[in-house]
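Undergrad: What shape does this take:
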Amino acid sequence: MDSIKIRGGNPLRGEVTISGAKNSALKLMVATLLTGEKLTFTRMPDLADTRFLSTLLEHLGADITRNGSEMTLQTASLSSAEAPYDLVRKMRASFNVLGPLLARNGEARVSLPGGCAIGARPVDLHLKALESLGAGIELADGYVEARAKNGLVGAQIVFPFVSVGATEHAMLAAVLAKGETVLENAAREPEIQDLANCLNAMGAKISGAGSATITIEGVDHLTGASHAVVPDRIETGTYALAAATAGGDVLLRDAVWKHNSALWDLMIAAGASVSEENEGVRIKASGGRLRATDMETRPYPGFPTDEQAQFMAAMCVAEGRSVIRETIFENRFMHAPELMRMGARIDLRGNEAVVTGVEKLRGAPVMATDLRASVSLVIAGLVATGETTIGRVYHLDRGFEHLEAKLAGCGADIERIKE
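TA: Here you go, the predicted model:
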């Protein structure tokens, strides 16, 4: 099992090119199931998750080719309408093949999903949305069996709380439904807008993406299209926090300023310099320690839960005491005990973490517990004295493309240890 070794203390100087967003790429890839024509994506990240989803889509009948950051998918016909447990259990996003399979094929059988252990994250809202569109749903032996022999039918769907996954899933199914579908209390993330833009390029009729109300006028069929995956705002935030914490001056090339407004506000409050440039976003460290700043995760446009662990790592060496409140997922402070192994002072109180900044962290062997937690340990390792070894970095490989090379290119002393 690979590990990452970091010798801390080097400031970061240079530039990092931001890859396509993992959270968008996976749902865009699933759109191949909605059409028999060719889809071409540029800025497609090369990740464990995109490779894993490719295997599932190929099982379902997709023909996939890749050339660098360009990926072409075509599902001329479905070879199967069943997504088995072994191909779904490792990644929650795999479950989103259910709606497109149902919309195109009239029936589907998909295993209940797996993924990071950061809370229950049930699929109830996904299934209720499909039922609203006219699907018959049964649960049997760990599988969802869905049928809509006469096709899906447009409906009004009101989500009881904001869910990115359920919003995306409903969109993917409703584009081929008969009539109009209205999604109320929909998620507003940039990845939602990116999916809508791609589906519209394929001939869908979606309006309102990026707002709380999305309207979808169903069409008979979709065509092929070319689409550039939106730059990854979580990767952007991760490198921004790394630069502000380790010190230095880093240009985040291709980063989209407006997608991380909540983070920029907090980083500026903490003393970092953050500025929008033609090429992306520039981060300059203050030259001293950051100032402790409170944070609370919220649905977009609030502070993203996927950047909470990274922000906590930055606050571990900030001057003063900060309160970090997690409101999206339970059980998402699993990185805190590992940070404490490095000398961080963190007091966990339910969904709050009280972080008292220390002047220095100490390198130590630590273990990644989930995707975002793993990269918080990288940030901590960059500023720790001595050597930090991070184990189980397969979590990190799920969502960060060429992380060691990108950091090393900015002066970090970091390497992957193959085992």
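
Undergrad: C-alpha only now, for contacts and for neighbours.
TA: OK.

Undergrad: Just give the closest residue to Leu26, not the sequence neighbours.
TA: Thr50 (6.4 Å; Cα to Cα, 6 or more residues apart in numbering).

Undergrad: Does anything pack onto the helix or strand harbouring that neighbour? Which helices or strands?
TA: Per DSSP states H and E: Thr50 is located in helix 48-60. Where contact means 3 or more Cα pairs under 8 Å, 6 or more residues apart in numbering; DSSP states H and E, helix 48-60 is packed against helix 22-30, strand 82-83, helix 85-88.

Undergrad: Three-state assignment for the nearest residue to Val164 once chain neighbours are set aside, please.
TA: Excluding the flanking residues, the one nearest Val164 by Cα to Cα, 6+ apart is Ala187, at 5.2 Å. Classification of Ala187 by DSSP: H, G, I helix; E, B strand; the rest coil places it in coil.

Undergrad: Ala103 too?
TA: Following three-state DSSP, Ala103 is assigned to helix.

Undergrad: so it sits right up against Leu34, yeah?
TA: Yes - applying Cα atoms under 8 Å, one finds Ala103 in contact with Leu34, separated by 7.4 Å.

Undergrad: So which bits of the helix holding Thr50 are buried?
TA: Ala48, Asp49, Thr50, Phe52, Leu53, Ser54, Leu56, Leu57, Glu58, His59, Leu60 (16 or more other Cα atoms under 10 Å).

Undergrad: how about this one, so we can line them up?
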Amino acid sequence: MDSIVVTGGNALKGRIPIAGAKNACLTLMPATLLSEEPLTLTNAPRLSDIRTMTTLLQSLGAEVQGLQEGQVLAMSSHALDNHTADYDIVRKMRASILVLGPLLARDGHAVVSLPGGCAIGARPVDLHLRALEAMGAELDLRDGYVHAKAPSGGLRGGTVDFPLVSVGATENALMAATLAKGTTVINNAAREPEIVDLAECLRKMGAQIEGDGTPTITVEGVDRLGGATHRVVTDRIELGTYMLAPAICGGEVECLGGEIRLLEAFCEKLDEAGISVEETDDGLKVARRNGRVKAVDVTTEPFPGFPTDLQAQMMALLCTAEGKSVLEEKIFENRFMHAPELMRMGAQIDVHGGTATVSGVDKLKGAPVMATDLRASVSLILAGLAAEGETVVSRVYHLDRGYEHVVRKLSGVGAQIERVSGS
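TA: Next up is the predicted model:
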């Protein structure tokens, strides 16, 4: 099994290109199921999760071809011959549930396995099912699968009232509503940039959508959708991760393609901690101002709040901050599994339920550590950049699900990092 070896102590200098958003691309890809005409995505990230979604779509009869080293995905669903998303594929990734709404809206029936993914909490699919039921779907959960059927004549417009904000459920509801008869109103909708990106793509395909980026989205169903070409939005989580690299170990890095609007709450916390973020013609330039990083308190919230997917990386920064920081995780339970690994490196962290208190130390020490999930894996790499000595991060297969070319990107700005193949 591969591991990543980091030797800390180098200040970083240079430019890092930021990839297209994994979470946006994983939502845009199932949109091809809504139309018989081609959908082409540019700026697609080259990640194992994208390959998993490709395999899933192909199992349904869709054609998916990666062009230009995988950064362009050419897709067509003109000849779907299967409406069952099998457990062997779906178990690898929770985003697989996003084929449910499109299949149901287009052809009136679907069978989708309950999904898997990182072990960071329950993340149930009940909100997805509630949305589809509001459009008239008949649902039956048995043997680990969702068996879904649309009423005669197809899905119909309805009012979807989410008790909690859910990005995935909003995406499923939005795609299904594009082909439902009549008007669908989605209340308490997620507002993430990935939702806006999906809506923009669907509009290019002919969908009638208003209100994306606000808590209420209104969709007027159409009879059919066409093809489109769409550029995947910048990955704000990869962006935030690499913005933290010079903040942790010093130096100055320009993140190409970055925009403050994607991470306003995050950028506000960096400013509070003493990190400079400057917009340039090509992206965002990040540098530590003077001296030691200052402690800050962080609470994860749905967009436009602080992203849960940057909580682990932020904790790595705060491990060497001056003072005591409190991080409160309000999105997922079990998302402090990286804390014991950071403590192996000398961090002082006290976890009680959904709250972690971090008392900054002068220096972290390199150590062998183990990744427990996608974001935890990169947080340990960031910590290793600032630590004395060598840090060996094992189980980095998690990393391949969400970050392309981590070693190349960080070594390109001066980090001493390498990937070592396991036996």
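
Undergrad: Quick check: TM-score for this pair?
TA: Overlay of the two chains. TM-score (TM-score structural alignment, normalised by the length of the first structure): 0.99; 419 aligned residues with a Cα RMSD of 0.7 Å.

Undergrad: mind listing what the residue nearest to Leu26 of the first structure touches?
TA: By Cα atoms under 8 Å, 6 or more residues apart in numbering, the residues touching Thr50 of the first structure are Lys22, Ala25, Leu26.

Undergrad: residues in contact with the nearest residue to the first one once chain neighbours are set aside?
TA: Closest residue to Lys22 of the first structure in three dimensions, ignoring its sequence neighbours and counting by Cα to Cα, 6+ apart: Gly399, at 6.1 Å. Shown in contact with Gly399 of the first structure (Cα under 8 Å, 6+ apart): Lys22, Leu47, Ala48, Asp49, Leu371.

Undergrad: Gly399 of the first structure matches what in the second structure?
TA: Residue pairing (TM-score structural alignment): Gly399 of the first structure is matched to Gly402 of the second structure.

Undergrad: same deal with Arg332 of the first structure?
TA: In the second structure, Arg332 of the first structure lines up with Arg335, judged by TM-score structural alignment.

Undergrad: for the closest residue to that match other than its chain neighbours, what are its contacts?
TA: In space, and not counting its chain neighbours, Arg335 of the second structure is closest to Ile120: 5.4 Å by Cα to Cα, 6+ apart. Taking Cα under 8 Å, 6+ apart, we find Ile120 of the second structure in contact with Phe332, Glu333, Asn334, Arg335, Asp373.

Undergrad: residues in the second structure aligned with stretch 80-100 of the first structure?
TA: With TM-score structural alignment as the criterion, stretch 80-100 of the first structure aligns to 82-102.

Undergrad: what's the matching stretch in contact with?
TA: With Cα under 8 Å, 6+ apart, stretch 82-102 of the second structure has contacts from 26-27, 30-31, 33-34, 49, 52-53, 55-56, 59-61, 103, 109-118, 132, 168, 171-173, 175-176.

Undergrad: What residues of it count as buried?
TA: For stretch 82-102 of the second structure, by 16+ other Cα under 10 Å, it's 83-87, 89-102.

Undergrad: Ala148 of the second structure versus Ala295 of the second structure, what's the distance?
TA: Going from Ala295 of the second structure to Ala148 of the second structure by Cα to Cα, to the nearest Å gives 49 Å.

Undergrad: again but with Gly121 of the second structure, I slipped
TA: Distance from Gly121 of the second structure to Ala148 of the second structure, by Cα to Cα: 25 Å.

Undergrad: More neighbours: which of these two?
TA: Ala148 (22 against 11; other Cα atoms under 10 Å).

Undergrad: count of neighbours near the counterpart of Ala243 of the first structure in the second structure?
TA: Using TM-score structural alignment as the criterion, Ala243 of the first structure maps onto Pro246 of the second structure. When neighbours are counted by other Cα under 10 Å, Pro246 of the second structure registers 25.

Undergrad: did I read that right, Pro246 of the second structure in a helix?
TA: Yes - assessed by three-state DSSP, Pro246 of the second structure belongs to a helix.

Undergrad: Return the distance of it relative to Asp282 of the second structure.
TA: In terms of Cα to Cα, Pro246 of the second structure sits 18 Å off from Asp282 of the second structure.

Undergrad: do Lys204 of the second structure as well
TA: In terms of Cα to Cα, Lys204 of the second structure sits 26 Å off from Asp282 of the second structure.

Undergrad: ok, now Leu399 of the second structure?
TA: For Leu399 of the second structure, the distance to Asp282 of the second structure - Cα to Cα - is 26 Å.

Undergrad: between those two, which one's more packed in?
TA: Using other Cα under 10 Å, the more surrounded residue of Leu399 of the second structure and Asp282 is Leu399, with 21 against 14.

Undergrad: Wait, that one touches Ile381, no?
TA: No - contact criterion Cα under 8 Å: Leu399 of the second structure and Ile381 do not qualify, at 10.2 Å.

Undergrad: residue in the first structure matching Phe159 of the second structure?
TA: For the record, residue 159 of the second structure is Thr, not Phe. Match for Thr159 of the second structure (TM-score structural alignment): Gln156.

Undergrad: wait, what's in contact with its match?
TA: Per Cα under 8 Å, 6+ apart, neighbours of Gln156 of the first structure: Ser132, Thr181, Val182, Leu183, Glu184.

Undergrad: And Gly157 of the second structure, by the same measure?
TA: Here Gly157 of the second structure is in contact with Ala134, Met135, Ala177, Ala180, Lys181, Gly182, Thr183, Thr184, Val185, Glu220, Gly221 (Cα under 8 Å, 6+ apart).

Undergrad: And for Tyr397 of the second structure?
TA: Contacts for Tyr397 of the second structure were tallied using Cα under 8 Å, 6+ apart; they are Asp2.

Undergrad: try the one 10 residues further on
TA: Val407 of the second structure makes contact with Ile417, Glu418, Arg419, according to Cα under 8 Å, 6+ apart.
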